[in-house]
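**Q** Dropping a prediction and its sequence here:
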Amino acid sequence: MKALIAFAESDPIGTKAFRSIVQDTSSAFPELVRELEGLAEGSGAALDSIWVANLIAELDPLLPPSQSSASNQGHCTDIYAHADANPEYPIHGHNEDWSVDAKEFWYYVSLTPDPDSEQEADFSACAGLTYPGSMLAYAPAWNAHGIYQTQNTLFPNNTRSDGGLACSFVQRAALCSESTTSLDAYLAKLHTGGWASGASLNVVDLGTGEMANAEVLLDAFDVVKVKSTGNYSHTNEFKHLVEGILVDLGEDSATHRQARLDELPPPESLQDIADRLGDTSDTELPLYRDTTLTSSLLDVASGALQIWDGRNPKEGDPDFVWNIKEWFGST
């Protein structure tokens, strides 16, 4: 974060990218800018630093390779499955990976509009994992309509330095909207065009059991609906968006993790997914590592979300178990 803040403040490329992305994103999402201003005021941090915390995906690829997170440990892993290949029993797993330094600095936050407020809220109820200064929906999160999402960071070589929309804002607006009541509604809101960079979004509809992966890059957008059979997973490299595959910088950890998942048989239970998220058989670049902050398992049928806090999900009970279908009282 110190490197990103210094890049945005002092480096000519970083400053240009930071200012232009802030301008374009502010024009598109003024209500979320007010939220950032509130985070800055409440925390005592500089507003620009709060902005940087929400532009990691856009600024990080522009850093010199020695400083970029793509060059050190990689990021997240997602696994989709259907129990016993039953389309009525979808399940999903996610490793939230970032940095050993970040292990003590994340939170679960739940946002609910105040029904007694004189001013109408400009968001719908949603909750999820957040980082200091960051908005909800950059990491695993869900809304009051039963839509659950996670993200895989991607590393294209054509990230814009002249503007565009920040993914954290698009994702937040897509998830925390009163009209986002289905998987397709969420995907439609993601497909804005004009992104400054790209991302992989994994989405589950707890109401219908539908699951999908969306890859986004600049104006390009592609979706894979996850079927009831097969072995579908996603790490930190483009898999199906042609425009992204052509400009993917590649990432050794993601390549190793994806290869390990591909060689295993399709998972058919929550325990199968836990075993894969906790897999350390690749001694060089395993799926589970010291940079894994949390591991999450979602039983879509029941709504039960199991979360392990910095512990291998193969090796014990979860630290938290929440029913996200009932989180806001009704879905």
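**A** Perfect, thanks for sending it. Numbering: from 1, shown residues only.

**Q** contacts and neighbour counts: CA atoms only from here.
**A** Noted.

**Q** Tell me which stretches of this structure form strands.
**A** Using DSSP state E, the strands of the chain run over 77-82, 90-97, 107-111, 126-130, 141-143, 147-152, 198-205, 211-217, 220-225, 232-234, 292-299, 304-309, 320-323.

**Q** buried stuff in the third one?
**A** By 16 or more other Cα atoms under 10 Å, the buried positions in strand 107-111 come out as residue 110.

**Q** Tell me which residues are up against the longest helix belonging to the chain.
**A** For the chain, the helix with the greatest residue count under DSSP state H is helix 12-28. Outside helix 12-28, the residues that touch it by Cα atoms under 8 Å, 6 or more residues apart in numbering are 7-9, 32-33, 51-52, 59, 62-63, 160-166, 169, 196.

**Q** Take this one as well and set it beside the first:
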Amino acid sequence: MPAPADTGRRNAIPVLYTSGTHYEVGYDVGRTFRGIIEDFLASFKELQDNLLPAYESPKGRAAYDQTLSSLQDNFPQYVRELQGMADGAHVPFHHLMLLHMDQVVPMNCGQERSAGTNGCSSVCVNHDGQVLLGHTEDALPETLNHVYLVSAHITEEEPQGKWGIRREGFTALCYAGHLPGFCMGYNHHGLVFSINVISPKKVLAGKTPRHFLCRALLSAKTMEKAQQILRDRGTGSADGFSVNMSFTRQEGDHLFHNAEVGPAEEADESPMSILTISPGEHLLHTNKYLRLAIPEANGLCMESSNHRHARANDCCPPETRAALLALLSDTNDTVYPFFREGGDPDFVKTVALGVFDVVDKTWTIWMKNPQKADPLLTLPLLFTWAD
């Protein structure tokens, strides 16, 4: 009997453990998840209808080449990691690189920002005994069932890239064909984090795509290093995003930090705003700037964010695990809910929901709405402090 065309929301996620160089780890990811990557690329309308046609235009190809040249100068190890993934999955390298450049190529050949780059809600809870980072991973509908977990230890003989990193260890949720770091995850130095995309009106060629800054963040040992990575002095970010993070190794009180990052227009480093969430506080961040005064694109990204913040004001404050889950699984707003199932006009879907418990050192993941389903798995946060 043939498989149904629509398999629905699956309650499953594959996990890969791998070690080696950046290229070897990328190759293992591509080889292991070849089928998932191929299926995703074939069905992903954003790639077929927007990114590839823009790449074929003279201005789009120039933006691609300029951005790739910058990445090869600053982050050659992550370019090799992506090349390994393409080789392992037997897919064209430029198809995967276009996913990572996102709107850099189309918006620099005259197109408006695609409605496809939006999603995710994050909640930092820092209350007595409740130190939690919750996150809904929201993406285009084709991404549903096309995610996996990668747990990697990377070792190189020589320092790599602009920050001179030789070793990395992390576990991260990944979209098919994407480098780790752009969703949620943790590294073995004790950093846990989640990402919210933001849509500024301008996206810049020749700067560092946000996917690569998030990938680099998986190497950060300290908050100082994380800020250095996000500022990306010498180049700066091409696009907008925010990071919700906690360095669980630090002494003293537990702290969360929210970093809003903007495109480095007429500058060689990213504009950035840092907010610290101290004990007794909590924070919701969606897909709009709360502090940086950077012009943003109107549309689904902004409209949905406004609805989610308005709904949060009507809910119980997320001061406990139960309240956090109630908020992130909320569907009271039937047009722009927190847990998204796709529809009109909000076609985005929540592909996973995760909660990091900093006190218990666990990461719990749901693939279905927690209102109706148990978590699929709980992973221990395995931190090591050796360089």
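**A** Arrived safely, thanks for sending. All values reported here derive from a predicted model rather than from experimental measurement.

**Q** Reformat the strands of the first structure as JSON lines; add distance to residue 266 of the first structure.
**A** Shown next, in JSON lines, are the strands of the first structure (distance: least, Cα to Cα, whole Å):
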{"stretch": "strand 77-82", "distance to residue 266 of the first structure": "7"}
{"stretch": "strand 90-97", "distance to residue 266 of the first structure": "12"}
{"stretch": "strand 107-111", "distance to residue 266 of the first structure": "30"}
{"stretch": "strand 126-130", "distance to residue 266 of the first structure": "28"}
{"stretch": "strand 141-143", "distance to residue 266 of the first structure": "25"}
{"stretch": "strand 147-152", "distance to residue 266 of the first structure": "20"}
{"stretch": "strand 198-205", "distance to residue 266 of the first structure": "18"}
{"stretch": "strand 211-217", "distance to residue 266 of the first structure": "16"}
{"stretch": "strand 220-225", "distance to residue 266 of the first structure": "16"}
{"stretch": "strand 232-234", "distance to residue 266 of the first structure": "8"}
{"stretch": "strand 292-299", "distance to residue 266 of the first structure": "16"}
{"stretch": "strand 304-309", "distance to residue 266 of the first structure": "21"}
{"stretch": "strand 320-323", "distance to residue 266 of the first structure": "25"}
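
**Q** Identify the residues contacting residue 19 of the second structure.
**A** With the criterion set at Cα under 8 Å, 6+ apart, residue 19 of the second structure makes contact with 25, 152, 153, 154, 155.

**Q** Can you tell me which of the residues you listed has the most neighbours?
**A** The most neighbours of any of the contacts of residue 19 of the second structure, using other Cα atoms under 10 Å, belong to residue 25, which has 26 neighbours.

**Q** what about it, which helix or strand?
**A** helix 22-32 (DSSP states H and E).

**Q** now what about that helix, what contacts it?
**A** 16, 18-19, 37, 77-78, 80-90, 150, 152, 154-156, 177.

**Q** Quick one, which of those are buried?
**A** If we count by 16+ other Cα under 10 Å, the contacts of helix 22-32 of the second structure have these buried: 18-19, 37, 77-78, 80-90, 150, 152, 154-155, 177.

**Q** Nearest spatial neighbour of residue 82 of the first structure, chain-adjacent residues omitted?
**A** Of all residues beyond its chain neighbours, the one nearest residue 82 of the first structure is residue 90 (4.3 Å), with distances taken as Cα to Cα, 6 or more residues apart in numbering.

**Q** I'd like to know how many residues surround residue 322 of the second structure.
**A** 9.

**Q** mind checking how far the aligned partner of the residue nearest to residue 82 of the first structure in the second structure is from residue 111 of the second structure?
**A** Aligning on TM-score structural alignment places residue 90 of the first structure opposite residue 131 in the second structure. From residue 131 of the second structure across to residue 111 of the second structure, the span is 42 Å (Cα to Cα, to the nearest Å).

**Q** Please look at residue 96 of the first structure and residue 292 and confirm they touch.
**A** Yes - using Cα atoms under 8 Å, residue 96 of the first structure is in contact with residue 292, at 5.8 Å.

**Q** show me what contacts residue 256 of the second structure?
**A** Applying Cα under 8 Å, 6+ apart, we find residue 256 of the second structure in contact with 124, 126, 244, 245, 246, 247, 276, 277, 278.
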